[in-house]
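Q: missing the sequence, but the structure's below:
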């Protein structure tokens, strides 16, 4: 394989990346000598280095590196004469440990280990093939949105905890503590004292301006205010908590508004892609999970050899270890947490939207499987179905699938519907 690889590329490069500089190990095709260098992480330095390689060795040039996305990958992908081969960092670490018993680690040698792995096992590492700009935009948007949702939850929890210490009446007035009206309310009336000094007409006007025109509910809110008692009158508690709560409310409002902007951008981008109707038609996918599912599969139909490859890539397929008479099945650790989370969340939503999914869920729970284990098992089955739809560019049809299950005599069609607690 090394001979075949050497016939394909003019030079091979291993890179150990860092924030400010990158260590490089280079080997020219047909030679055994290796050259070491360092390039700064600046657009100018990377551009000079890339163009100098092309001028000296021509194209194409293979590059082995420890990541498949990030600033360095983005910088290198714009050069058509570079072919990038991502290597899992844990694979590189285990390879280094196998030959360096002392555990010593150095950036230049890590670049050499990456190069050696690519030359020795070329069939193990697939070339990074970028998808369309729209698909890459959607992938980044969905990941960033999920990070913002997690941040919103953290800020909301901190805000609720702060209000419980000095202003619990504010929490009693709202059932939803993740809304713009709740944030504006706290910034308008940051303490119970401020609230009690306001007039009823001002209070009602505030809710009308925020499209919360529920007369009976607003009247109940006002009655709660008139009867409310301060939890504490200690200025050492109230003043610092007031400032902190106001700051958190401002942050929370910003996150809520930003998430709406992300939702609009995600929908516009997703609707521009031809495969989106396939994933939008999936039971329980909805506007948030359908784009994430489409990103998970991508648009390159030869990306996965079969459904099992997709199950492993998503982290849904368990890992089996066999040694003699002992067999152990355990959780798959090396996978994208965000990707696995996407399929598990969708599996949970599909239970109420798909007849066979609900039946399968009840069967597994009746057997004593945990909630999370059941969702992973359901996601495992769903991936096989969606993979088929994706490969053939067809929409999922619940009735057709139920007919197929009936023809096979599946118990999912006739499963008992008793309620399982938990």
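A: Nice, I can see it. Since the structure is predicted, the reported quantities are computational estimates derived from the model, not experimental observations.

Q: use CA for all of it now, contacts and neighbours both
A: Noted.

Q: For the longest helix anywhere in the chain, which residues meet the burial criterion?
A: What stands out as the longest helix in the chain, according to DSSP state H, is helix 235-271. The neighbour-count criterion (16 or more other CA atoms under 10 Å) identifies 238, 241-242, 244-246, 248-253, 255-256, 259, 262-263, 266-267, 269-270 as the buried residues of helix 235-271.

Q: Packing partners of that helix?
A: The contact analysis (3 or more CA pairs under 8 Å, 6 or more residues apart in numbering; DSSP states H and E) places helix 235-271 against helix 133-166, helix 180-188, helix 286-297.

Q: what is the orientation angle of that helix with helix 133-166?
A: Per axes from the mean of the first three to the mean of the last three CA atoms, to 10 degrees, the angle that helix 235-271 makes with helix 133-166 is 160 degrees.

Q: other SSEs contacting the helix or strand following helix 235-271?
A: Read in the C-terminal direction, the helix or strand following helix 235-271 is helix 276-280, with elements assigned using DSSP states H and E. Using 3+ CA pairs under 8 Å, 6+ apart as the contact criterion, the neighbours of helix 276-280 among helices and strands are helix 286-297.

Q: So which residue is smack in the middle of this structure?
A: residue 338 (3.1 Å; CA atoms, centre = their mean).

Q: Please enumerate residues in contact with the one helix or strand residue 381 maps to?
A: Element membership of residue 381, judged by DSSP H and E, is helix 371-392. Counting by CA atoms under 8 Å, 6 or more residues apart in numbering, helix 371-392 makes contact with 275, 278, 297, 301, 306-308, 310-311, 316-317, 343-344, 346-348, 357, 360-361, 364-365, 395-396, 422, all of which sit outside it.

Q: Put this next to the first one:
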């Protein structure tokens, strides 16, 4: 979400000079109830109340605010049921991030202690005093919101799958080492089917090269490894637990394999859903035109960037939110450039994932990355430098509703001409 220091000066998204009706409100949301404060044009709190997080509480919130003449509300988050209810009621929502709020508390109290009712007042009063540096929230379309929800859910499930796969690997290395390294990935479908059928060392001892070959054929094994070589791998591995101990370990193996299989199925279902959502989105051609970007990667980029052009009036505003521009601090003659921690981490992860892979298909991207590495930057830093360059290109295509065309990309053509001249 935008920060006070990173907000644009685009007049199309500015707040009016003075609060409509002379009042502003702040909502400190929580999982069970929400604290609300209303202040007048002098900064005095004229109303404080709490509503529940239930549907009835949200209706009460809207009724209470509109009855008090409130037209603008400050809140710490840019999505959720509270924001949806406020927007649906025609109220202007302004987002002030939790990091900003933590710093703003010192304006009013030296202790800086967290208090929901006090935070609601700070939000409302900041909306009154810092209007020139704040911008109203402009939500994305429902199609983009649905796409973002799906790609984030897939990312979370992938993280769970990696954790379970690591847990399964640690378990097998101690009780049943043979299957570790037998196939390319421990959580690959063939590997999981193998562990579901041959759950312990006693089961693996039954196998011969011929029996293993028959089983692989029955599962439609897509690999090219010789069954005899796979069987030799099982024979060469340290022996696992057998008998009662092996049976006990097999129960744990089955539990982990079942969990991994379920997650893999749900990841696949989400990928199909994301592909359908992405290809139906009007902005899909823009992101599909980027190098090495298919539906899943393109859907993630689109979901995190969104489709509201007014939110990012300049490429710098997009790059700052993505955390790919450095944070500069200066005091006197001392100037420090450091990693930007205050950023949308989901957006940064999506952009850096794309940028890191783009260098294998785009000479211009490879040139920027290689130059950064030559200057002594480590891989993550070089990827962020490339991501910042890409965001300027993506922003231009996004604002113009035009797919990326390497032939029209001047810097890309310059790199190609230089490579052609050097080769000649």
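A: Everything's here; your move. These numbers come from a predicted model, not from an experiment.

Q: And the TM-score between them?
A: In this superposition the chains share a TM-score of 0.88, using TM-score structural alignment, normalised by the length of the first structure; 410 aligned residues with a CA RMSD of 2.9 Å.

Q: Residue 386 of the first structure and residue 3 of the first structure: what is the separation?
A: Using CA to CA, to the nearest Å, one obtains 39 Å as the distance from residue 386 of the first structure to residue 3 of the first structure.

Q: Neighbour count: those two, which is higher?
A: Each of residue 386 of the first structure and residue 3 had its neighbours counted (other CA atoms under 10 Å), and the higher figure belongs to residue 386 (21 against 10).

Q: what residue of the second structure takes the place of the more buried one?
A: Aligning on TM-score structural alignment places residue 386 of the first structure opposite residue 394 in the second structure.

Q: Trace residue 398 of the first structure over to the second structure, please.
A: Taking TM-score structural alignment for the superposition, residue 398 of the first structure sits opposite residue 406 in the second structure.

Q: now its match, nearest residue through space, not along the chain?
A: Leaving out its chain neighbours, the residue that sits closest to residue 406 of the second structure by CA to CA, 6 or more residues apart in numbering is residue 412, at 6.5 Å.

Q: is it true that the one you found touches residue 367?
A: No. Applying CA atoms under 8 Å as the test, residue 412 of the second structure and residue 367 come out as separate, 9.3 Å apart.

Q: okay, now residue 131 of the second structure: neighbour count?
A: Other residues near residue 131 of the second structure come to 18 when the count uses other CA under 10 Å.

Q: if I pick it, what's in contact with it?
A: Counting by CA under 8 Å, 6+ apart, residue 131 of the second structure touches 15, 16, 17, 18.

Q: That one maps to what in the first structure?
A: Residue correspondence to the first structure (TM-score structural alignment): residue 131 of the second structure is matched to residue 122.

Q: now the nearest residue in space to residue 31 of the second structure that is not next to it in sequence: how far from residue 315 of the second structure?
A: With CA to CA, 6+ apart as the criterion, residue 31 of the second structure has its nearest non-adjacent residue at 6.5 Å, and that residue is residue 53. For residue 53 of the second structure, the distance to residue 315 of the second structure under the criterion CA to CA works out to 37 Å.

Q: Over to residue 286 of the second structure?
A: Separation of residue 286 of the second structure from residue 315 of the second structure (CA to CA): 16 Å.

Q: Next up, the contacts around the residue mapped onto residue 137 of the first structure from the second structure.
A: Residue mapping for residue 137 of the first structure onto the second structure gives residue 146, with TM-score structural alignment as the criterion. Under the criterion of CA under 8 Å, 6+ apart, the neighbours of residue 146 of the second structure are residue 277.

Q: State the distance from residue 146 of the second structure to residue 140 of the second structure.
A: With CA to CA as the criterion, residue 146 of the second structure and residue 140 of the second structure are 10 Å apart.
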